[in-house]
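[1] no sequence on this one, just coordinates:
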């Protein structure tokens, strides 16, 4: 913070230039106009989530703001305690009253802006936040729609110091009020009086209550020996985050509706993906019904490949595929994979996977975690035929061939591989999903 304050013009201008690159002329972020009398004026402060809103941080914020004012200008401060017991102890100690008296807004014990729900900054605003997550667009910016804000991760004490200074960016080192932290007194009663303890109390006859937006998972088919993938998205960014694969925030109301949630897949990065993938899923539905007429030309070209003359189209699964250089960075949400799967996804192809957990989610939802070393020559709309995929699954680490059926060019070969897979992971993919795998084990 001190370094920023000492080099405001240079650093802020550098960020403005970078924002222009991101916005592609559709939105504008200005930061230099927020410098007043040599100090950077912030528009929003957030202390939230399991890390930001912990007991010690909220106590520290109250120490900085007790008897002070956040001001009644554009700056606002919101505090989300990390849990109900923490919230209750803060209330008992008068900390909540101190913060409210200073003009802070106290929210319920909730993730809030950490997972993209609430406290979106004003357009062209600057928000300072102590939250666990700060992925691109997590705060709600939509540059493609002309709306853009800036977010800086910051320690809770400096956020409180900034609030006590009326929104002018201030380091915690400028205040000396951080030592008085009374011992936390945990009280289990909020949990005891509200949380249902159902462990080892199975009630299998109890009917589940479903609202109209609560939907079951669709049936997911088992893998066939040969597959045809349709390229439905090709992303050449250095990294693709789980927030880009399935946005948070406004999508949260569909978390119990797999198909409804899947409508948002890649919506901020490739808006045409969902339509292309659903059209591919319809081709698979037609195959299962005994009709592959729409792919007559594709299968005719596949049969021209040496050794594939006798392929049976009706025994060849059809699914969509996303190519990304390095997908899966960011949060661990499995919906980044499940949303692809329920609208026809059958594989990812990547140079590498950003996290093991995303790759594991791809596997658990019955999709193939394919990789390739070379730069892909296929484009959206092309098909990729992969023969003997089950045999390839049984030999992870070895390379195998895929054949790109270009729309207006000869068939080309690509070399694919999968990194190490456990015996169980191989069977999960063959079964079509972890759900199917577990069902099969119970039979």
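    Cool, got the structure. If you're wondering where the values come from, they're calculated on a predicted model, not measured in any experiment.
[2] Could you use CA atoms for every contact and neighbour count after this?
    OK.
[3] can you map out the helices along the stretch 201-350 of the chain?
    In the stretch 201-350 of the chain, the helices defined using DSSP state H, counting those that start in this stretch lie at 242-245, 258-262, 273-288, 296-302, 335-341.
[4] so what secondary structure elements neighbour the second one?
    Counting contacts by 3 or more C-alpha pairs under 8 Å, 6 or more residues apart in numbering; DSSP states H and E, the secondary-structure elements packed against helix 258-262 are helix 335-341.
[5] And the strands in the stretch 301-443 of the chain, which stretches?
    Under the criterion DSSP state E, counting those that start in this stretch, the stretch 301-443 of the chain contains strands at 316-324, 327-329, 345-350, 368-371, 383-386, 399-405, 412-417.
[6] Nearest to residue 439, out of the helices of the stretch 201-350 of the chain?
    Between residue 439 and those, the tightest spacing by C-alpha to C-alpha is seen for helix 335-341, at 17.8 Å.
[7] mind putting the strands of the stretch 301-443 of the chain in JSON lines, distance to residue 285 and mean neighbour count included?
    Converted to JSON lines, the strands of the stretch 301-443 of the chain look like this (distance: least, C-alpha to C-alpha, whole Å; neighbours: other C-alpha atoms under 10 Å):
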{"stretch": "strand 316-324", "distance to residue 285": "9", "mean neighbour count": "26"}
{"stretch": "strand 327-329", "distance to residue 285": "28", "mean neighbour count": "25"}
{"stretch": "strand 345-350", "distance to residue 285": "13", "mean neighbour count": "26"}
{"stretch": "strand 368-371", "distance to residue 285": "19", "mean neighbour count": "22"}
{"stretch": "strand 383-386", "distance to residue 285": "17", "mean neighbour count": "24"}
{"stretch": "strand 399-405", "distance to residue 285": "21", "mean neighbour count": "20"}
{"stretch": "strand 412-417", "distance to residue 285": "27", "mean neighbour count": "17"}
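[8] for comparison:
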């Protein structure tokens, strides 16, 4: 039995549909509030986008207001949070017999699993959505991290996914391309689709109650997923492709280390998507060195080169040569208690300083990519999420 010292009671029926505007899940407004204050709120987002793009791209939102309504360019219901059975059923209820339109707005739906996909197909829900103009994708979390359905340049996408950090959806400001994501509930996305792409709260429709019971069928898993628990086949060789690489061998840490600051980030928060971008880089997740080439590429493009140069100093140390750091070690030996430090027994590595890094997904690559190109430490005032660690 569990005991608690308090309770937070929330009347869910009193909560109105909300929207998290770019560029953070916490940038939340009621949809009705946004629709009533479009000019002021959207201008704030445009100003923030200028900071995000560092002058290399432009996002305009006020030009998407038509006759007092915000016209979005894309709707996505996807992945672990958005594509569940009830959400897709609700979307079909809103769109059955309707049309998403043939203008700039498009809607894509990603069921959360193959069994969910199969039951939706059996009940005719998939046909209802396709008939309304929606695109049905496979069970995949892709658009959430920029692996597919990247919005058009200067486009605004509304999504029932989990993140809307800058450029997580796949745009590349360094190449002059900018788009953005606002997070919403699946019902409001469906209501928007039924309204031709004009931002619409789910509270404007009354079609959400008809949700038939979900019928789970294990067949897709039984016929495709190998059940290998306690059935180890240790003699069977692993199959490696050219982009599947072992983790590089790393030596033991020495008692002392010398760190070179290779990136200094003074932003209020640094996300894991900035530390290691998602999207097209995901194809390198089986290649630690290949993936590391993208570290901080959207935030500090010079970081990788600086870190690798520091790693080369470490390689020279291991070969018995620390001549390039003679002056550094001479100054270290002037510190009380460090007079007898041995440069050849002092590891050399890079470091990143950031005010508050780690906001976002718990991806170990945010740290490991730094490590494999010579990173030894991060210095921060605090970490945005405690699961981010080095």
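    Received the coordinates, thanks. None of the values given here were measured: they were computed from a predicted structure.
[9] thinking again about what came up before, nearest to residue 120 of the first structure among the strands of the stretch 301-443 of the first structure would be which one?
    Using C-alpha to C-alpha, the strands of the stretch 301-443 of the first structure put strand 327-329 closest to residue 120 of the first structure, at 22.5 Å.
[10] counterpart of the closest one in the second structure, which residues?
    On the second structure, the counterpart of strand 327-329 of the first structure by sequence alignment is residues 357-359.
[11] what do you get for stretch 385-397 of the first structure?
    Counting by sequence alignment, stretch 385-397 of the first structure has no counterpart in the second structure.
[12] again with stretch 86-93 of the first structure
    The alignment of stretch 86-93 of the first structure onto the second structure (sequence alignment) covers residues 116-123.
[13] What are the buried residues along the matching stretch?
    By neighbour count with 16 or more other C-alpha atoms under 10 Å, stretch 116-123 of the second structure contains the buried residues 116-120.
[14] With stretch 293-309 of the first structure instead?
    298-299, 301-303.
[15] just to revisit the earlier point, reformat the strands of the stretch 301-443 of the first structure as TSV; add distance to residue 172 of the first structure.
    TSV is the format used below for the strands of the stretch 301-443 of the first structure (distance: least, C-alpha to C-alpha, whole Å):
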stretch	distance to residue 172 of the first structure
strand 316-324	41
strand 327-329	31
strand 345-350	43
strand 368-371	46
strand 383-386	56
strand 399-405	55
strand 412-417	51
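[16] Give the equivalent position in the first structure for residue 138 of the second structure.
    Checking sequence alignment: residue 138 of the second structure goes with residue 108.
[17] isn't its match right up against residue 78?
    No: contact criterion C-alpha atoms under 8 Å: residue 108 of the first structure and residue 78 do not qualify, at 10.4 Å.
[18] These two: who's more crowded?
    residue 78 (18 against 14; other C-alpha atoms under 10 Å).
[19] Quick check: chain neighbours aside, which residue is closest to that one?
    Nearest non-adjacent residue to residue 78 of the first structure, counting by C-alpha to C-alpha, 6 or more residues apart in numbering: residue 105, 4.6 Å away.
[20] likewise residue 272 of the second structure?
    residue 358 is the one closest to residue 272 of the second structure (C-alpha to C-alpha, 6+ apart), at 5.2 Å.
[21] For that neighbour, list the residues it contacts.
    269-272, 366, 383-385, 388 (C-alpha atoms under 8 Å, 6 or more residues apart in numbering).
[22] Adding neighbour count and distance to residue 301 of the second structure, write the residues you listed out as TSV.
    What follows is the contacts of residue 358 of the second structure, written out as TSV (neighbours: other C-alpha atoms under 10 Å; distance: C-alpha to C-alpha, whole Å):
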residue	neighbour count	distance to residue 301 of the second structure
269	16	18
270	20	15
271	20	16
272	25	15
366	25	15
383	18	22
384	18	22
385	15	24
388	18	22
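[23] Pick out the most distant pair among these.
    Pairwise across these, and taking C-alpha to C-alpha, the largest span is found between 269 and 366, at 14.2 Å.
[24] just to revisit the earlier point, pick the one among the buried residues of stretch 116-123 of the second structure closest to residue 338 of the second structure.
    Relative to residue 338 of the second structure, the closest of those is residue 116; by C-alpha to C-alpha it sits at 63.4 Å.
[25] Now for the closest one, which secondary structure element holds it?
    Using DSSP states H and E, residue 116 of the second structure falls within helix 114-122.
[26] The helix or strand just after that helix - contacts with which helices or strands?
    Where DSSP H and E defines the elements, the next helix or strand beyond helix 114-122 of the second structure is helix 125-131. Judged by 3+ C-alpha pairs under 8 Å, 6+ apart, helix 125-131 of the second structure is in contact with helix 85-95, strand 135-136.
[27] how far is helix 125-131 of the second structure from where the chain is centred?
    A distance of 29 Å separates the centroid of the chain from that of helix 125-131 of the second structure, by C-alpha atoms, centre = their mean, to the nearest Å.
[28] all strands in the stretch 151-300 of the second structure, in order from the N-terminus.
    Taking DSSP E, counting those that start in this stretch, the strands of the stretch 151-300 of the second structure run over residues 156-160, 180-184, 256-265, 270-271.
[29] Could you export those strands as CSV, including distance to residue 61 of the second structure?
    Formatted as CSV, those follow (distance: least, C-alpha to C-alpha, whole Å):
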stretch, distance to residue 61 of the second structure
strand 156-160, 8
strand 180-184, 10
strand 256-265, 28
strand 270-271, 24
